[in-house]
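**Student:** This is the structure alone, sequence omitted:
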């Protein structure tokens, strides 16, 4: 039934144009473009993707680097639009796809919590009421008034995850950002994601770690060169991928 579906992708294709022309700067590039001298090569980052995810399901997305995993997540989050096909979403999405996305490096952690919270649709009062919880989870009590341009990638990941998951989203989309955190923080993030899953959140999780996918996800999809190679139960798909 349609009210059980969280994400439905029908024959979706994502196309990029790669310029084959060489230019020695933006001025020369624009001149060639205006003269119609630029040549482009079509690149299909995803081809004819079909995927249906029900509410409350947990899905791992696996594949080698450059296979199209992050492109798939960006398609689901609405960052990219399909060249062909359709993507339909039922529910609010919280996503962590790129480190520092939605952060202003010149602002402090305190200021970025309010900024990023607004981007995610949180009310200012909600952020104020949960501010201490966010900082505590991110383990940044000593750095809350430090510009995040001075943060490590791990600190950025902790802050982004803490903000995105302070409220229980209907759909949570996580890219490989947790790989930069230390073991204890990864375990804390996994515990929070399991708590959300038990509360009905739908999870999409990209990871190169088979153990993390198996620990968090019941299902998996293997993306290879923009195509779905396998889809089904997580253990079965990982076995195929490993082979």
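**Tutor:** Looks like it came in fine. Just so it is clear, the model here is predicted, and its values are computed rather than measured.
**Student:** alpha carbons only for contacts and neighbour counts from here, please
**Tutor:** OK.
**Student:** Which residues belonging to the stretch of helix or strand residue 125 belongs to are considered buried?
**Tutor:** Using DSSP states H and E, residue 125 maps to helix 124-138. For helix 124-138, the neighbour count (16 or more other Cα atoms under 10 Å) marks 127, 131, 134, 135, 137, 138 as buried.
**Student:** Please apply the same query to stretch 73-83.
**Tutor:** Neighbour-count burial for stretch 73-83 [16+ other Cα under 10 Å]: 73, 74, 75, 76, 77, 81, 82.
**Student:** Okay, and which of those residues map to helices?
**Tutor:** Among those, the members falling in helices (DSSP state H) are 73, 74, 75, 76, 77.
**Student:** where exactly do the helices run in the protein?
**Tutor:** 26-35, 69-77, 109-119, 124-138, 153-164, 183-198, 210-216, 234-242.
**Student:** and the angle from the helix holding residue 125 to helix 109-119?
**Tutor:** Relative orientation of helix 124-138 versus helix 109-119 (axes from the mean of the first three to the mean of the last three Cα atoms, to 10 degrees): 120 degrees.
**Student:** Can you give me the distance of the residue nearest to residue 158 when sequence neighbours are not counted to residue 196?
**Tutor:** Spatial nearest neighbour of residue 158, excluding adjacent residues (Cα to Cα, 6 or more residues apart in numbering): residue 138 at 4.8 Å. Residue 138 sits 17 Å away from residue 196, going by Cα to Cα, to the nearest Å.
**Student:** what's the residue nearest to the spatial centre of the chain in contact with, if anything?
**Tutor:** In the chain, the C-alpha nearest the mean C-alpha coordinate belongs to residue 97, at 3.0 Å (Cα atoms, centre = their mean). Shown in contact with residue 97 (Cα atoms under 8 Å, 6 or more residues apart in numbering): 70, 73, 74, 173, 174, 175, 176, 177.
**Student:** next, the one to line up against it:
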């Protein structure tokens, strides 16, 4: 692959247009790390998650992963419209790497969390979009992972379900050894992560402790944010 144009677009020897989505990334995460990915759309965040998940093999360099990796990048992937909710628990569970025994053990807990009741015995095609998302979220977050990869999985369902979802995600984070999260919410990254990676056009802009990186990113995104100074009575 060669790079001959601005903005990471080039042509290979066959004239095929190639976009270098990640370039020169050197990163190591260990147990206890919670990494937040920040940057504009197109910065390479989702591509990085897919490389870590094994969906995209790297075209250069190497990647070494030790532990069970579970990607929650498309929480509805593998669900079947003609199958019932309970059958989809099994289908999606198997896709996420759960064993038959794990699925049997967790089915009732998943069913209770969805709040769908008798609808779980009906085909998925009869569900509203909100019901589908609730079922998909409940299944996906029941999995146990050493390395958890998340891409904008918050904001599902109504307000009451979102509160349940946030608590469930927090429990999922605690069970995982390593979490890598891409989300357009500085508040969530500050709350969840201890490290942050700022990506820009496929390259590392900054990497380090979360407050330092998120703070720098916010200052660049909002350069005209009001600044104030407070003085107390003892200042002279």
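**Tutor:** Arrived safely, thanks for sending. In this text the structure is predicted, and so the values were computed from the model without any measurement.
**Student:** re the thing from before, now, the most widely separated pair of the contacts of residue 97 of the first structure?
**Tutor:** 74 and 177 (14.2 Å; Cα to Cα).
**Student:** hang on, the earlier thing: the contacts of residue 97 of the first structure into JSON lines, with extra columns for distance to residue 227 of the first structure?
**Tutor:** Converted to JSON lines, the contacts of residue 97 of the first structure look like this (distance: Cα to Cα, whole Å):
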{"residue": "70", "distance to residue 227 of the first structure": "13"}
{"residue": "73", "distance to residue 227 of the first structure": "14"}
{"residue": "74", "distance to residue 227 of the first structure": "16"}
{"residue": "173", "distance to residue 227 of the first structure": "20"}
{"residue": "174", "distance to residue 227 of the first structure": "20"}
{"residue": "175", "distance to residue 227 of the first structure": "18"}
{"residue": "176", "distance to residue 227 of the first structure": "19"}
{"residue": "177", "distance to residue 227 of the first structure": "23"}
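**Student:** distance of the aligned partner of residue 191 of the second structure in the first structure from residue 161 of the first structure?
**Tutor:** Taking TM-score structural alignment, the alignment pairs residue 191 of the second structure with residue 215 from the first structure. Residue 215 of the first structure sits 18 Å away from residue 161 of the first structure, going by Cα to Cα.
**Student:** the more surrounded of the two?
**Tutor:** Taking other Cα atoms under 10 Å, residue 215 of the first structure and residue 161 do not tie; residue 161 has more neighbours (22 against 12).
**Student:** Stretch 92-102 of the second structure maps to which residues in the first structure?
**Tutor:** Stretch 92-102 of the second structure maps onto residues 116-126 of the first structure, going by TM-score structural alignment.
**Student:** Contacts only, for residue 168 of the first structure.
**Tutor:** 196, 201.
**Student:** redo that, cut-off 7 Å
**Tutor:** residue 196 (Cα atoms under 7 Å, 6 or more residues apart in numbering).
**Student:** just residue 68 of the second structure next, same as before
**Tutor:** 145, 146, 147.
**Student:** And for residue 105 of the first structure, the neighbour number?
**Tutor:** Count around residue 105 of the first structure with other Cα under 10 Å applied: 14.
**Student:** One more: the one 3 residues further on?
**Tutor:** Per other Cα under 10 Å, the neighbour tally for residue 108 of the first structure reads 19.
**Student:** Same question for residue 85 of the second structure.
**Tutor:** 27.
**Student:** circling back to that earlier point, if I line the two up, what does the residue nearest to the centre of the first structure land on in the second structure?
**Tutor:** Match for residue 97 of the first structure (TM-score structural alignment): residue 73.
**Student:** ranking the contacts of residue 68 of the second structure by neighbours, who comes first?
**Tutor:** When neighbours are counted by other Cα under 10 Å, residue 147 leads the contacts of residue 68 of the second structure with 25 neighbours.
**Student:** which one is the residue mapped onto residue 55 of the first structure from the second structure nearest to, not counting chain neighbours?
**Tutor:** Correspondence of residue 55 of the first structure to the second structure, assessed by TM-score structural alignment: residue 31. Leaving aside its sequence neighbours, residue 31 of the second structure sits nearest to residue 177 (Cα to Cα, 6+ apart; 5.0 Å).
**Student:** cool, residue 156 of the second structure as well?
**Tutor:** Of all residues not flanking residue 156 of the second structure in the chain, residue 162 sits nearest, at 5.9 Å (Cα to Cα, 6+ apart).
**Student:** Identify the residue of the first structure aligned to that neighbour.
**Tutor:** Using TM-score structural alignment, the equivalent of residue 162 of the second structure in the first structure is residue 186.
**Student:** Near its match, how many other residues are there?
**Tutor:** 16.
**Student:** can you check the one 5 residues further on too?
**Tutor:** Applying other Cα under 10 Å, we find 13 other residues in the vicinity of residue 191 of the first structure.
**Student:** do the one 10 residues further on as well
**Tutor:** Neighbouring residues of residue 201 of the first structure were enumerated by other Cα under 10 Å; the total is 23.
**Student:** residue contacts, the alignment partner in the second structure of it?
**Tutor:** When the second structure is aligned by TM-score structural alignment, the residue opposite residue 201 of the first structure is residue 177. Residue 177 of the second structure is in contact with 31, 32, 146, 147, counting by Cα under 7 Å, 6+ apart.
**Student:** circling back: kindly reformat the buried residues of helix 124-138 of the first structure as CSV containing distance to residue 191 of the first structure.
**Tutor:** Formatted as CSV, those follow (distance: Cα to Cα, whole Å):
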residue, distance to residue 191 of the first structure
127, 22
131, 20
134, 15
135, 17
137, 12
138, 14
